[in-house]
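Asks: Provide a 3D model corresponding to the input given below.
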Amino acid sequence: MGYEHPSRESIKTILQNASTIAVVGLSGSPERTSYMVAQAMQAKGYRIVPVNPNVETVLGEQSYATLRDIPFKIDVVNVFRRSQHAVHIAKQAVEIGAGTLWLQLGVLSEKAAELAAEGGLQVVMDRCIKVEDAILLTEGKPKL
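Replies: The predicted model follows:
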């Protein structure tokens, strides 16, 4: 069948209901897009959970080597890795019971989207979470 973007209302609901976002590939460098996006989302009230085996902490949060290492519930897995890594990340997202697999702008994988959807996750692909949040939650993030 192929991937179809969720409706704007569905994306808004994902963001409204999310409190923890695991950012796979989050860089510790403030010049990197992943850092800037995560920092903006953290400022909006989301808990950012770095997933990067090469850093200890980012934005004041402990970094984890893999999604499997995170000892608490993750609402959204936001992927800042190359598309060829998306299937492996989707499998882990399903394993940990995340609510949504979000592949950032430019990250495309029909197979990852299919695996995540079959595993019960919502899927957003080739969209920037920061941009969607700014457009859809203009009043800010509701308190959960």
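
Asks: could you use CA atoms for every contact and neighbour count after this?
Replies: Will do.

Asks: what about Glu61, neighbour count?
Replies: Neighbour count of Glu61, defined by other C-alpha atoms under 10 Å: 12.

Asks: that one is in contact with Val51, isn't it?
Replies: No. Shown here, Glu61 and Val51 do not form a contact pair, counting by C-alpha atoms under 8 Å, at 10.2 Å.

Asks: those helices in the chain, which residues are they?
Replies: Listed in chain order, the helices found in the chain under DSSP state H are 8-17, 33-43, 86-96, 110-118, 129-136.

Asks: adding mean neighbour count and distance to Phe80, write these out as a markdown table.
Replies: Shown next, in a markdown table, are the helices of the chain (neighbours: other C-alpha atoms under 10 Å; distance: least, C-alpha to C-alpha, whole Å):
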| stretch | mean neighbour count | distance to Phe80 |
| --- | --- | --- |
| helix 8-17 | 16 | 18 |
| helix 33-43 | 18 | 6 |
| helix 86-96 | 19 | 9 |
| helix 110-118 | 19 | 14 |
| helix 129-136 | 16 | 11 |
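
Asks: one more to line up against the first:
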Amino acid sequence: MPLCHDDDIRHLLASARTIALVGASDRPDRASNQVMAALQAHGYRVIPVNPAITGEHVHGEFVFRDLGQLGDPIDIVDIFRNSDAAGEAVDQAIAIGAKAVWMQLGVVNEPAAARAEAAGLKVVMDRCPKIELARLGVAPVN
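Replies: Below you'll find the model as predicted:
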């Protein structure tokens, strides 16, 4: 069952340092771009993932094709994909040993969430970390 208690979400956000953002956009008008900027401003390292803009830079970070290319340990994989496509990102998150998957507002994929939980990952669905940081009063990352 995905994390739904505020204390669990607060702990996840407070303990994370590195976030991979699947579906990152280089367009400032896109929610993924704005959320990435907000997460960086909160102190997280955010690594953008998007095959359409691989090799470019978003907010100073190199854009990777997929999660399998990342060499750094990932605490949270934040998924800006539609609900059906989220499953592939969840499977990649499991494969790279991420600690958690976070499906954005409107993104719900119960089978993918069940696979992630079975693999030991924390799961958040249909929420936005930018909103949750403010709502829960999570202190900036040092």
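
Asks: overlay them and tell me the TM-score.
Replies: For this chain pair, the superposition-based TM-score is 0.94 by TM-score structural alignment, normalised by the length of structure 2; 140 aligned residues with a C-alpha RMSD of 1.1 Å.

Asks: which residue in structure 1 aligns with Asp26 of structure 2?
Replies: Here Asp26 of structure 2 is matched to Gly28 in structure 1, going by TM-score structural alignment.

Asks: kindly apply the preceding question to Val46 of structure 2 instead.
Replies: Checking with TM-score structural alignment, Val46 of structure 2 has Ile48 as its match.

Asks: what about the residue nearest to the match of Asp26 of structure 2 when sequence neighbours are not counted, how many neighbours?
Replies: Closest residue to Gly28 of structure 1 apart from its sequence neighbours, by C-alpha to C-alpha, 6 or more residues apart in numbering: Val58 at 5.4 Å. Number of residues near Val58 of structure 1 (other C-alpha under 10 Å) recorded here: 21.

Asks: now swap in the one 5 residues further on and tell me
Replies: Counted with other C-alpha under 10 Å, the burial measure for Ser63 of structure 1 works out to 25 neighbours.

Asks: equivalent analysis for the one 10 residues further on, please.
Replies: The number of residues packed around Lys73 of structure 1, counting by other C-alpha under 10 Å, is 14.

Asks: swap in the one 4 residues further on?
Replies: Counted with other C-alpha under 10 Å, the neighbours of Val77 of structure 1 add up to 26.

Asks: now do Gln122 of structure 1
Replies: Quick note: Gln122 of structure 1 (other C-alpha under 10 Å) scores 19 neighbours.

Asks: and Gly140 of structure 1, by the same measure?
Replies: By the criterion of other C-alpha under 10 Å, Gly140 of structure 1 has 12 neighbours.

Asks: now it: closest residue in space that isn't a chain neighbour?
Replies: Gly140 of structure 1's closest residue in space is Lys44 (C-alpha to C-alpha, 6+ apart), at 6.7 Å.

Asks: and of the helices of structure 1, who's closest to Arg68 of structure 1?
Replies: The minimum distance between Arg68 of structure 1 and the helices of structure 1 falls on helix 86-96, with 6.4 Å, by C-alpha to C-alpha.

Asks: counterpart of Val63 of structure 2 over in structure 1?
Replies: In structure 1, the residue matched to Val63 of structure 2 (TM-score structural alignment) is Ser63.

Asks: its match and Val49 of structure 1, how far apart?
Replies: 7 Å (C-alpha to C-alpha, to the nearest Å).

Asks: tell me the residue in structure 2 aligned with Val37 of structure 1.
Replies: Val37 of structure 1 maps onto Val35 in structure 2, by TM-score structural alignment.
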